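Undergrad: Starting from these lines, generate the structure:
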Amino acid sequence: MPRSEPHDPASLNDAQRALYHELRSGPRADPARPGGPVDADGRLTGPFDAMLHSPAVGAPLQRLGAALRYESGLDDQVREMVVLLVAGHHDCAYERVAHERIARRLGMAEETIASLAAARVPEAFADGVDHTAAPALELAERMLTGRLRDDPRLEDLRRALGPAGAFEVSTLVGYYQTLAHQLALFGVEPPDGPEA
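TA: I've put the predicted structure just below:
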């Protein structure tokens, strides 16, 4: 059961309304999700409704998420693997359900999805998976378990991912950890239906 009621679009103040329209008209409003991240009543769903509590912080946070999802240099499957590992680590049902749908659309193997849902890095990857998957997931796992300080593998991982890739993976982990905590705080349940 949600811990807070979703915002009614008719009751938003000016700052909230600006963020609401930004979310509805930005890159998240694609043909696979008509209307953007909203439900049938026009209310924002998932982490996006929580962002309306503080538009001054929510707006830049959602822009970071959009940059990670739509502008990052990371391979799409690799990005989704990292997100699913974070969701598994934090037992975040909303992130898991939402991003498993994306992963399946991208053709990710069910075995990989199941491993990540259990917060485990897969032992092997299907043919065609980008070569950065293993180092990206290894770096993400180290971040999630607090094993970065004086880690002898960090230089190898940075080299394998490149400076931009390492930066983007670390930012992706931090962003989705933040969302996992916010989703738990506000009691946001997973979306219903095939295209929620």
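Undergrad: Please count neighbours and contacts with C-alpha atoms only from this point.
TA: OK.
Undergrad: Please determine how far residue 177 is located from residue 117.
TA: Note on residue 177: its distance to residue 117, by CA to CA, to the nearest Å, is 15 Å.
Undergrad: So for those two, which sits in the more crowded spot?
TA: More neighbours surround residue 117 than the other of residue 177 and residue 117, with 24 against 19 (other CA atoms under 10 Å).
Undergrad: To check against the first, give me the structure of this:
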Amino acid sequence: MSMQSRLTPIADEQLSPAQQQVLQDILSGPRGNLDGPFLAWIHSPGLAQPAQQLGAFCRYHTRLSTRLSELAILLTASRWQSQAEWLIHEPIALKAGLSAEVVDALRQGQPPVFSDPEEALIYAIGQQLYDTRRVSDALYQQGVATFGEPALVELVGIFGYYALVAMTLNVFAMRPQGEHSLPFPEAVSS
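TA: The predicted structure is shown next:
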């Protein structure tokens, strides 16, 4: 999926050696494309390189299943009303086994009805984290008992990384090119 944005495009011949290295690393990695925030981050290779490495870990290498990671990503996209983040990750989440009903409820900002207790726990942790900027002792203990401390640390990383992605996509008005109905109402800009 090709992206459009309000950023000034950088032609290949304008890329610095550091930008060329980041571009090569992104394109040769598991993503294989510059979709998402990478078109913005390439403007700052010092940010782009560690951010893309963190993103590769958060998306492909945590202890959480893809289904649970994508739930955390869609919850983040919904909270930030990030059009491109949602459009990129909705099909991945559905393919990973997240139900269409859960996905639709997230898009609408409604509490989903979960049949899976792990999904319900990911949602509860994310909601509490976004609402209160903390996680209660009881919910923390439930997270540790269910996922283990390393996976809970990684879950917080997923929420944080994808919040950065959502902010980047929103600030630079990044959208997939072509005809896409937007999942969220567009905020009026002044």
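Undergrad: separation between the residue nearest to residue 30 of structure 2 when sequence neighbours are not counted and residue 26 of structure 2?
TA: Of all residues beyond its chain neighbours, the one nearest residue 30 of structure 2 is residue 56 (7.4 Å), with distances taken as CA to CA, 6 or more residues apart in numbering. Separation of residue 56 of structure 2 from residue 26 of structure 2 (CA to CA): 9 Å.
Undergrad: Pull up the aligned stretch in structure 2 for the longest helix along structure 1.
TA: Assignment by DSSP state H gives helix 154-185 as the longest helix of structure 1. With TM-score structural alignment applied, helix 154-185 of structure 1 matches the range 140-171 in structure 2.
Undergrad: Show me which residues of the matching stretch are buried.
TA: The neighbour-count criterion (16 or more other CA atoms under 10 Å) identifies 143, 147, 151-152, 154-155, 157-159, 161-170 as the buried residues of stretch 140-171 of structure 2.
Undergrad: do stretch 75-91 of structure 2 as well
TA: Judged by neighbour count (16+ other CA under 10 Å), stretch 75-91 of structure 2 contains these buried residues: 75-90.
Undergrad: Kindly report the same for stretch 54-68 of structure 1.
TA: For stretch 54-68 of structure 1, the neighbour count (16+ other CA under 10 Å) marks 55, 58-59, 61-62, 64-66, 68 as buried.
Undergrad: Run through the residues that contact the residue nearest the centre of structure 2.
TA: For structure 2, the residue nearest the mean C-alpha position is residue 162 (3.5 Å; CA atoms, centre = their mean). Neighbouring residues of residue 162 of structure 2 by CA atoms under 8 Å, 6 or more residues apart in numbering: 73, 76-77.
Undergrad: can we see that at 10 Å?
TA: Residues near residue 162 of structure 2 by CA atoms under 10 Å, 6 or more residues apart in numbering: 55, 58-59, 72-77, 80, 82, 85, 168.
Undergrad: Ok, residue 68 of structure 1 next?
TA: Contacts of residue 68 of structure 1 (CA under 10 Å, 6+ apart): 62, 74, 79, 168-169, 171-172, 175.
Undergrad: Looking at structure 2, name the residue matched to it.
TA: In structure 2, the residue matched to residue 68 of structure 1 (TM-score structural alignment) is residue 58.
Undergrad: Check how far the helix or strand that contains that match sits from its aligned residues in structure 1, on average.
TA: If you go by DSSP states H and E, residue 58 of structure 2 is part of helix 45-60. In this overlay with structure 1, the average offset of helix 45-60 of structure 2 from its partner residues is 0.8 Å by mean CA distance after the TM-score superposition for structure 1.
Undergrad: How far does that helix sit from its chain's centre?
TA: Its chain's C-alpha centre and that of helix 45-60 of structure 2 lie 12 Å apart, by CA atoms, centre = their mean, to the nearest Å.
Undergrad: now the helix or strand following it against helix 149-171, angle please.
TA: Using DSSP H and E, the next helix or strand after helix 45-60 of structure 2 towards the C-terminus is helix 66-80. Counting by axes from the mean of the first three to the mean of the last three CA atoms, to 10 degrees, helix 66-80 of structure 2 lies at 40 degrees to helix 149-171.
Undergrad: Would you check that residue 133 of structure 2 makes contact with residue 127?
TA: Yes: judged on CA atoms under 10 Å, residue 133 of structure 2 makes contact with residue 127 at a distance of 9.4 Å.
Undergrad: out of these two, which sits in the busier spot?
TA: residue 127 (19 against 9).
Undergrad: That one pairs with which position in structure 1?
TA: Residue 127 of structure 2 maps onto residue 141 in structure 1, by TM-score structural alignment.
Undergrad: list the contacts for the closest residue in space to residue 76 of structure 1 that isn't next to it in sequence?
TA: In space, and not counting its chain neighbours, residue 76 of structure 1 is closest to residue 106: 7.6 Å by CA to CA, 6+ apart. By CA under 10 Å, 6+ apart, the contact list for residue 106 of structure 1 reads 76-77, 80, 100.
Undergrad: dump the residue contacts of residue 153 of structure 1.
TA: Residue 153 of structure 1 neighbours (CA under 10 Å, 6+ apart): 135, 138-139, 142.
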